[in-house]
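> Below are the sequence and a predicted model for it; my questions follow.
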Amino acid sequence: MSCFNVRVYGIMINEQKQVLVSDEYIRGGYYTKFPGGGLEFGEGTLECIIREWQEELSQQVEVVEHIYTTDFFQISAFDGTTQIISIYYLVKPISPFTAPILNQPFDFEIPEGVTEVEGVRWINWDEFNAATVTLPIDKVVADLVKVKY
C-alpha cells in the first residue's frame, strides 16, 4: 500500500527583501522550514495554505503564484514510510503581520513533555539560501526562490 503526505507551504518576502522561515522543534529534532503544513482531506491546496497561515501565524494571506511542486521521490523525515509531496506558493499578507518574531534560530523554550514548538523569523535576502532550511524539498525551493525573485 502506498501512502502519500501532501504538504503545502507559503513563501513570504517582505519589503526589506527578507524571507520568513519557521524554526520548529518536532519530536526531538530541530528544523528550519517554510511556514505551512498538511493538506486535510476535502481541502484544496489554496484553502490549506490560507488555513495553515491563519492557524500558525494568525495571518491572513493571499496566494500570489505557484512556485513549485515536488517532482522527485522524497520519503518523510518524520515517519520514514510515507512519500512527501510538497506544494509551495508565493504569498502576501492581507492583514497586519502580528506574529511574534524570533531574533535568532530556535530562540524558544521547550517545556517538559512538549513534542512540538515553533516560532518564525525573517532571514535577510543576502543570507537566505538552501543551507538556511533543513528539509530536502525546502532546499530545492530556496534555490528556486533565490533565482526567481
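Arrived safely, thanks for sending.
> From here on, just use CA atoms for contacts and neighbour counts.
Fine.
> The closest residue to residue 86 other than its chain neighbours sits in which helix or strand?
Leaving aside its sequence neighbours, residue 86 sits nearest to residue 7 (C-alpha to C-alpha, 6 or more residues apart in numbering; 4.6 Å). Following DSSP states H and E, one finds residue 7 within strand 4-11.
> Which residue ranges of this protein form strands?
4-11, 18-26, 29-33, 36-38, 61-69, 83-93, 116-124 (DSSP state E).
> what's the strand holding residue 7 packed up against?
If contacts are counted by 3 or more C-alpha pairs under 8 Å, 6 or more residues apart in numbering; DSSP states H and E, strand 4-11 sits against strand 36-38, helix 45-57, strand 83-93.
> got the angle between that strand and strand 29-33?
On the basis of axes from the mean of the first three to the mean of the last three C-alpha atoms, to 10 degrees, strand 4-11 is oriented at 60 degrees to strand 29-33.
> Of all the strands of the chain, which one comes closest to residue 144?
strand 61-69 (8.1 Å; C-alpha to C-alpha).
> hold the first one in mind and look at this next one:
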Amino acid sequence: MTPPTNWPNPERPGAPLFPENYGKHKLIDKETGNELNADWNNADEEWLLPNGWLSAKNAATHFAYVECVSVELTPTQITEMLAGERERCVSAFAAHGERAELAYNDSTGDEEKQYWRGAINTFEECRDEIRHMGDVS
C-alpha cells in the first residue's frame, strides 16, 4: 500500500485540518505505512508524536495526513463547513437541472414542456432548500 501524501491544504504541507486549533489527528508514516496519533500545537506549529516534537515542515516530509480525530471547532467553523457541504450537494446534482433545462428548451409539445418545467421547479426548490438549511432568520 502506498500511503497518501495529502495534507488538507496543499499550500501548508505539514499543517492539519483547522491548523488554528489544538487537536488530535491521525498521520501515516510514509516509510512504514503505520498510522499514529499526533497532537497539533497551533502556537508553535508543530506536532507532538509518541517519540517527541516535530515541526510541520518535517512532518510533511515524513508523514501523510489521514484525518482529524478531535478538534474543538468554533461555531463559525462549523457553520462554514456546513455551508460548504451544502454547496457541494447542490453542485452534485446541478447537472440534472441543466439537463432538464435543455430538455425543456428542446420540447415541442405542451405535455412534454409541462413535464420538464416540473423537473426544473423541483430542482430549484431542492437547491434553495439545501442552501437555506440552518438559516435561523
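Here it is on my side, so go on. Note that this is a predicted model, so its numbers are computed, not measured.
> So after superposing, what's the score?
Scored by TM-score structural alignment, normalised by the length of the second structure, the superposition of the two chains gives a TM-score of 0.22; 52 aligned residues with a C-alpha RMSD of 4.6 Å.
> circling back: with mean neighbour count and distance to residue 50 of the first structure as extra columns, can I get the strands of the first structure in TSV?
Formatted as TSV, these follow (neighbours: other C-alpha atoms under 10 Å; distance: least, C-alpha to C-alpha, whole Å):
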stretch	mean neighbour count	distance to residue 50 of the first structure
strand 4-11	21	9
strand 18-26	20	15
strand 29-33	18	17
strand 36-38	20	9
strand 61-69	16	6
strand 83-93	20	9
strand 116-124	19	17
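> With respect to residue 147 of the first structure, which of those lies nearest?
Comparing those against residue 147 of the first structure with C-alpha to C-alpha, the closest turns out to be strand 61-69 (11.5 Å).
> Taking strand 4-11 as reference, get the angle to that closest one.
120 degrees.
> just checking, what packs against strand 61-69 of the first structure?
Going by 3+ C-alpha pairs under 8 Å, 6+ apart, strand 61-69 of the first structure lies up against helix 45-57, strand 83-93, helix 136-148.
> ok, back up a step: give me the contacts around the strand holding residue 7 of the first structure.
19-20, 34-39, 45, 48-49, 82-91 (C-alpha atoms under 8 Å, 6 or more residues apart in numbering).
> roughly how far apart are residue 98 of the second structure and residue 81 of the second structure?
Residue 98 of the second structure is 26 Å from residue 81 of the second structure, where distance means C-alpha to C-alpha, to the nearest Å.
> In the second structure, which strand is the longest?
strand 63-71.
> Now do the buried residues in that strand.
Neighbour counts over strand 63-71 of the second structure (16 or more other C-alpha atoms under 10 Å) mark 63, 64, 65, 66, 67, 68, 71 as buried.
> who does that strand touch, helix- and strand-wise?
Using 3+ C-alpha pairs under 8 Å, 6+ apart, strand 63-71 of the second structure sits against strand 23-29.
> The strand it packs on to strand 63-71, inter-axis angle?
Going by the same axes, to 10 degrees, strand 23-29 of the second structure makes 160 degrees with strand 63-71.
> Which secondary structure element is home to residue 96 of the second structure?
helix 75-106.
> how about that helix: buried residues?
83, 86, 90, 97, 100, 101, 103, 104.
> hang on, the earlier thing: just put the helices and strands packed on strand 4-11 of the first structure in a markdown table and tack on distance to residue 124 of the first structure.
A markdown table is the format used below for these (distance: least, C-alpha to C-alpha, whole Å):
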| stretch | distance to residue 124 of the first structure |
| --- | --- |
| strand 36-38 | 20 |
| helix 45-57 | 20 |
| strand 83-93 | 17 |
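> so which of the ones you listed gets nearest residue 143 of the first structure?
strand 83-93 (12.9 Å).
> got the angle between that closest one and helix 45-57?
Using the same axes, to 10 degrees: strand 83-93 of the first structure against helix 45-57 is 70 degrees.
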